[in-house]
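1. I'll drop the sequence and a predicted model, then ask my questions.
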Amino acid sequence: MAKPSPVKKSPPRSAPHQVRIIGGQWKRTPLAVLDAAGLRPTPDRVRETVFNWINHLIDGGWDGLRCLDAFAGTGVLGFEAASRGAAEVVMVEMQTQAVRQIETIKDKLHAEQVRILRSDAISTMQSLQRSGTQFDLIFLDPPYHSDWLARSLPLCVPLLRPGGLVYVESEMPLASETPPEWLQGWQIMRAGSAGMVSYHLLQPEKGAEVQA
């Protein structure tokens, strides 16, 4: 009697080989995505929604904006902001291969407003705090199922200019009846989900203080 064939499990969904810039001067430009562990670029349709939100909240005023992409990965969030006219975009990434890829894209686009730091996000944010550096927009898209978000979001309060925004991507929605302690003091301005991706725009509540 023949043995039944084993059930084959579907392979985990891999990252796309490329993403594209949605808007601005580099609209439709494809960006290659490395096949590296933990590299998970924000999907095009999510980025389109998020940047429409941001564009509405800042009334299209990208000129002069300073942005921090704390977990840059492919760099697509930072390059999207630069494409739309942000004056400065600081990208922070630890993986050497990813940093080299971001540098290649920067050179290809002649993106002089982009500054790339090969460093740990937390230590870099702490260093930027000490120097008094502030931004209008901060992107937080850390690896899922880790404590990076809980550690990095509180550091954003002193790094934001008045009226500044933080984009947060996570494996689950942040809104709940009992939000985690690290989310206290933040207002969720916009939120959505697409598949396994939950995405949010946050702003500090009035009078929010730095958490230790």
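-> Done, it's in. Given the structure is predicted, the values throughout are model-derived calculations rather than measurements.

2. hey, let's count contacts and neighbours off CA atoms from now on
-> Will do.

3. how close does Val114 get to Lys27?
-> As judged by Cα to Cα, to the nearest Å, Val114 and Lys27 stand 17 Å apart.

4. scratch that, Phe135
-> Taken as Cα to Cα, the spacing of Phe135 relative to Lys27 amounts to 24 Å.

5. The two: who's more crowded?
-> Neighbours per residue, other Cα atoms under 10 Å: of Phe135 and Lys27, the larger number sits with Phe135, 21 against 13.

6. Provide a list of residues in contact with the more buried one.
-> Leu65, Arg66, Cys67, Leu68, Leu159, Leu160, Arg161, Gly164 (Cα atoms under 8 Å, 6 or more residues apart in numbering).

7. Taking these, please make a PyMOL selection of just the buried ones.
-> Once 16 or more other Cα atoms under 10 Å is used to decide burial, the buried members of these can be selected in PyMOL as follows:
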select buried, resi 65+66+67+68+159+160+164
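
8. Could you dump the contacts of Phe135 into TSV and include distance to Ala208 and secondary structure?
-> Written out in TSV, the entries for the contacts of Phe135 read as follows (distance: Cα to Cα, whole Å; DSSP: H, G, I helix; E, B strand; the rest coil):
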residue	distance to Ala208	secondary structure
Leu65	22	coil
Arg66	21	strand
Cys67	21	strand
Leu68	20	strand
Leu159	13	helix
Leu160	12	strand
Arg161	13	strand
Gly164	13	strand
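
9. need the contacts of Phe135 in TSV with distance to Glu205, can you?
-> Conversion of these to TSV gives the following (distance: Cα to Cα, whole Å):
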residue	distance to Glu205
Leu65	21
Arg66	21
Cys67	20
Leu68	20
Leu159	14
Leu160	12
Arg161	13
Gly164	11
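
10. In the contacts of Phe135, find the pair that's most separated.
-> The span of the contacts of Phe135, defined through Cα to Cα, is set by Leu65 and Leu159 at 13.4 Å.

11. What is the burial count for Val197?
-> 16.

12. Could you report the distance from it to Pro41?
-> When distance is defined by Cα to Cα, Val197 is 11 Å away from Pro41.

13. Ok, Asp120 next?
-> Taken as Cα to Cα, the span from Asp120 to Pro41 is 18 Å.

14. ok, those two, which is more surrounded?
-> Neighbours were counted for Asp120 and for Pro41 using other Cα under 10 Å; Pro41 has more, 21 against 14.

15. contacting residues for the more buried one?
-> Contacts here follow Cα under 8 Å, 6+ apart; on that basis Pro41 touches Ala15, Val19, Val33, Gly73, Thr74, Val76.

16. adding another structure so you can compare the two:
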Amino acid sequence: MTRRRAPSHRRPASKAAGRLRIIGGEFRRRLLPVLDRPGLRPTPDRVRETLFNWLAGAPPGAQVLDLYAGTGALGLEALSRGARQAHFVEGDAAVASTLRSNLATLGANGQVTTGDVMALLDAPADAAAPYALVFLDPPFRRGLAEPSCTALEAGGWLAERAWIYLETEAELTPRVPASWILHREVRAGDSHARLYRRLSSPGDAC
């Protein structure tokens, strides 16, 4: 279900290897190159379709933050479906460069930061914050999920009623901020995907 995994968790090669297909919205059916890196694969079509069905009308006009972006499949999909702007953060410089090229090919409104996600989140929130939609897909088994969630909440990165998509290894039940309410979840293979809604006040409901 993920965009990046350790080599031991790589899926078998398929006809779609090396390509990302946008599945909905303005850029539907566009094919984009994916850099050949161990464990780097676009989030599968069916998972993206499920996620954006969960989100329903959330993306239009949204400011999007895609952390540990990899191929940028989720952020690009959000831009295709009407998000206003997306900020991608990726630590691998070559992968980030490919993502910039793909944004230019689409003519999409996005920016890519090459660097460490935790260092970014521990700094003051950027000018585009607060974000209404966040994709968070840290590498498995490195203890990054919970600190990333805590930093997102504490640093002023999230809009009131923001949506946060978190993907982790299947065996992990992450602790998230108390203001995040689980909206939907699904397990597939070695991954567990959860979509949270941030409450603007304790009395709010999802």
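-> Arrived safely. As the structure is a computational prediction, the values presented were derived from the model and not from experiment.

17. just the contacts of Phe135 of the first structure now: which is nearest Trp148 of the first structure?
-> Set against Trp148 of the first structure, the nearest of the contacts of Phe135 of the first structure by Cα to Cα is Leu68 (15.7 Å).

18. Now check the second structure for the residue matching the closest one.
-> Per TM-score structural alignment, the equivalent position to Leu68 of the first structure in the second structure is Leu65.

19. So which residue is dead centre in the second structure?
-> The centroid of the second structure falls nearest to Phe135 when counting by Cα atoms, centre = their mean (2.7 Å).

20. Which position in the first structure pairs with that residue?
-> Phe135 of the second structure maps onto Phe139 of the first structure when the alignment is built from TM-score structural alignment.

21. what do you get for Leu76 of the second structure?
-> Pairing criterion TM-score structural alignment: the partner of Leu76 of the second structure within the first structure is identified as Phe79.

22. And the one helix or strand its match maps to, what does it pack against?
-> Secondary-structure element containing Phe79 of the first structure, defined by DSSP states H and E: helix 76-83. Taking 3 or more Cα pairs under 8 Å, 6 or more residues apart in numbering; DSSP states H and E as the contact definition, the neighbouring helices and strands of helix 76-83 of the first structure are strand 66-69, strand 88-93, strand 114-118.

23. compared with the second structure, how much does the last one deviate?
-> Relative to the second structure, and after both are superposed, strand 114-118 of the first structure has an average distance of 0.8 Å to its aligned residues, where the measure is mean Cα distance after the TM-score superposition for the first structure.

24. Can you give me the buried ones in that strand?
-> Using 16+ other Cα under 10 Å as the burial criterion, the residues of strand 114-118 of the first structure that qualify are Val114, Ile116, Arg118.

25. My read is that the last one contacts Ala98, right?
-> Right, the one you point to is Arg118 of the first structure. No. Applying Cα atoms under 8 Å, one finds Arg118 of the first structure not in contact with Ala98, separated by 9.3 Å.

26. just to revisit the earlier point, quick one, which of the helices and strands packed on helix 76-83 of the first structure is nearest to Gly60 of the first structure?
-> With distances scored as Cα to Cα, the stretch of those nearest to Gly60 of the first structure is strand 66-69 (14.1 Å).

27. Tell me how many other residues crowd Leu202 of the first structure.
-> Neighbourhood size, Leu202 of the first structure [other Cα under 10 Å]: 20.

28. show me what contacts Pro173 of the first structure?
-> Residues counted as contacts of Pro173 of the first structure (Cα under 8 Å, 6+ apart) are Ala191, Gly192, Ser193, Ser198, Tyr199.

29. What's the biggest helix in the second structure, counting residues?
-> Determined from DSSP state H, the single longest helix within the second structure is helix 93-106.

30. In the first structure, point out the residues matching that helix.
-> Mapped onto the first structure with TM-score structural alignment as the criterion, helix 93-106 of the second structure occupies residues 96-109.

31. how about the matching stretch: buried residues?
-> Ala98, Val99, Gln101, Ile102, Glu103, Ile105, Lys106.

32. Stretch 84-100 of the first structure too?
-> Within stretch 84-100 of the first structure, the residues that qualify as buried are 84-93, 95, 98-99, counting by 16+ other Cα under 10 Å.

33. possible to save the contacts of Pro41 of the first structure as JSON lines with neighbour count, distance to Val50 of the first structure and secondary structure?
-> Formatted as JSON lines, the entries for those read as follows, by neighbours: other Cα atoms under 10 Å; distance: Cα to Cα, whole Å; DSSP: H, G, I helix; E, B strand; the rest coil:
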{"residue": "Ala15", "neighbour count": "18", "distance to Val50 of the first structure": "20", "secondary structure": "coil"}
{"residue": "Val19", "neighbour count": "19", "distance to Val50 of the first structure": "15", "secondary structure": "strand"}
{"residue": "Val33", "neighbour count": "21", "distance to Val50 of the first structure": "20", "secondary structure": "coil"}
{"residue": "Gly73", "neighbour count": "30", "distance to Val50 of the first structure": "18", "secondary structure": "coil"}
{"residue": "Thr74", "neighbour count": "25", "distance to Val50 of the first structure": "17", "secondary structure": "coil"}
{"residue": "Val76", "neighbour count": "26", "distance to Val50 of the first structure": "13", "secondary structure": "helix"}
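
34. for the contacts of Pro173 of the first structure, which one is nearest Ser152 of the first structure?
-> Ser152 of the first structure has its nearest neighbour among these in Tyr199, at 15.9 Å by Cα to Cα.

35. So what does that closest one match up with in the second structure?
-> In the second structure, the residue matched to Tyr199 of the first structure (TM-score structural alignment) is Ala193.
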